[in-house]
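1. Here is my input, please return the structure:
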Amino acid sequence: MRKYIIILISVIIIAFGGFYMKHQYDKKEAELQYFNQAKEKMENYLHENYKNIKEINFSDSYSINPMGGISVEGYLNGNKAKEFYGIYDKSNDEIGVSSVDAEEKSE
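-> The predicted model follows:
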């Protein structure tokens, strides 16, 4: 009888571990999808608002702030000195705060 209880407890622990790992994997996949969406918005933002943007290189690191925005950063035209940074706000579907080392287009 004791052997069956140990086996049952082991199966329950393994099942909970599997559910936890699946949850973590799904969470990371959702974050990566959100990051890709933010990169796409940032690319459109840069092309619409700044001159002479030929190449955009994104950093692979990102952070999600407590308000739900995600940071996107990188450099322009292969020049690591020409950096950009922006925070994508999913609720408004726009780049909110940004800092770009490039010349703005005239309106």
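2. from here on, contacts and neighbour counts on C-alpha atoms
-> Noted.
3. Residue 26: what secondary structure?
-> Of the three states, residue 26 takes helix under DSSP: H, G, I helix; E, B strand; the rest coil.
4. can you point me to the longest strand in the chain?
-> Looking across the chain with DSSP state E, the single longest strand is strand 79-89.
5. I'd like the next helix or strand past it.
-> strand 94-100 (DSSP states H and E).
6. Before we compare anything, build this one as well:
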Amino acid sequence: MKNIMKFSIIIVVAVISVTVFVVEYIHQSFSDEVVQEKSNQEKAEEFAEKMKPKIEEYLHEKDIHNFIKTITFKKNVSISPMGYVTVDGYINNDAEKYHFSASLIYKSNEIGSMSHSPDLSYRFKDWDKYKDEPEIKENYLKRLSEKEREQYLKDIGDK
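-> So this is what the prediction gives:
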């Protein structure tokens, strides 16, 4: 009976030891993943900071009417499931109307894609391409209220 009791105690101690070891291993692995995520986020933020001048240069190249007075970047930088680093911002202190989003490619230090709000896209529109079709610009202007139309024409240098 003493042998069975000793054997049972050894089995219980072994099971508890293995359980403690497994729990500690899982906990350590999880902690390493959290640290790694923070490290990736920090890398993304550093990369985004490095790429901001390229984003500004891209926006200024698109700005044929010299509409841009200020460019503001939002603080949040995200990493997409595909690995792109995404930076958001806005123009001329109007986050509602003139916002943009840049998807950056980490490995090649390039802007993968850039999207703009419709209002900002129209500030970049080159109407000289439509000289033979002036009704296209007129149709766009007709969609705007009088106040918006005046502001738009001022923004693109037509007033």
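7. Packing partners of the longest strand of the first structure?
-> helix 2-49, strand 70-76, strand 94-100 (3 or more C-alpha pairs under 8 Å, 6 or more residues apart in numbering; DSSP states H and E).
8. Tell me which of the ones you listed sits most buried.
-> Neighbour counts (mean count of other C-alpha atoms under 10 Å) averaged over each of those peak at strand 70-76, with a mean of 22.
9. before we move on, back to that, so which of the helices and strands packed on strand 79-89 of the first structure comes closest to residue 106 of the first structure?
-> With C-alpha to C-alpha, the closest approach to residue 106 of the first structure among those belongs to helix 2-49: 8.4 Å.
10. just to revisit the earlier point, and the helices and strands packed on strand 79-89 of the first structure as TSV, adding distance to residue 63 of the first structure?
-> Supplementary listing: those in TSV, determined by distance: least, C-alpha to C-alpha, whole Å:
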stretch	distance to residue 63 of the first structure
helix 2-49	9
strand 70-76	6
strand 94-100	14
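11. can you tell me which residues contact residue 110 of the second structure?
-> The contact partners of residue 110 of the second structure, by C-alpha atoms under 8 Å, 6 or more residues apart in numbering, come to residue 104.
12. now what about stretch 36-49 of the first structure, what contacts it?
-> So stretch 36-49 of the first structure is contacted by 53, 56, 58, 70-72, 86, 88, 94-95, 104-105 (C-alpha under 8 Å, 6+ apart).
13. Map residue 91 of the second structure across to the first structure for me.
-> Counting by TM-score structural alignment, residue 91 of the second structure lines up with residue 76 in the first structure.
14. Residue 35 of the second structure too?
-> Under the alignment (TM-score structural alignment), residue 35 of the second structure maps onto residue 22.
15. quick one on the thing from earlier: buried residues in the longest strand of the first structure, which are they?
-> 83-89 (16 or more other C-alpha atoms under 10 Å).
16. Any chance you could list what contacts that strand?
-> Everything outside strand 79-89 of the first structure that qualifies as a contact, by C-alpha under 8 Å, 6+ apart, is 38, 41-42, 68-76, 94-102.
17. Okay then, goodbye and thanks.
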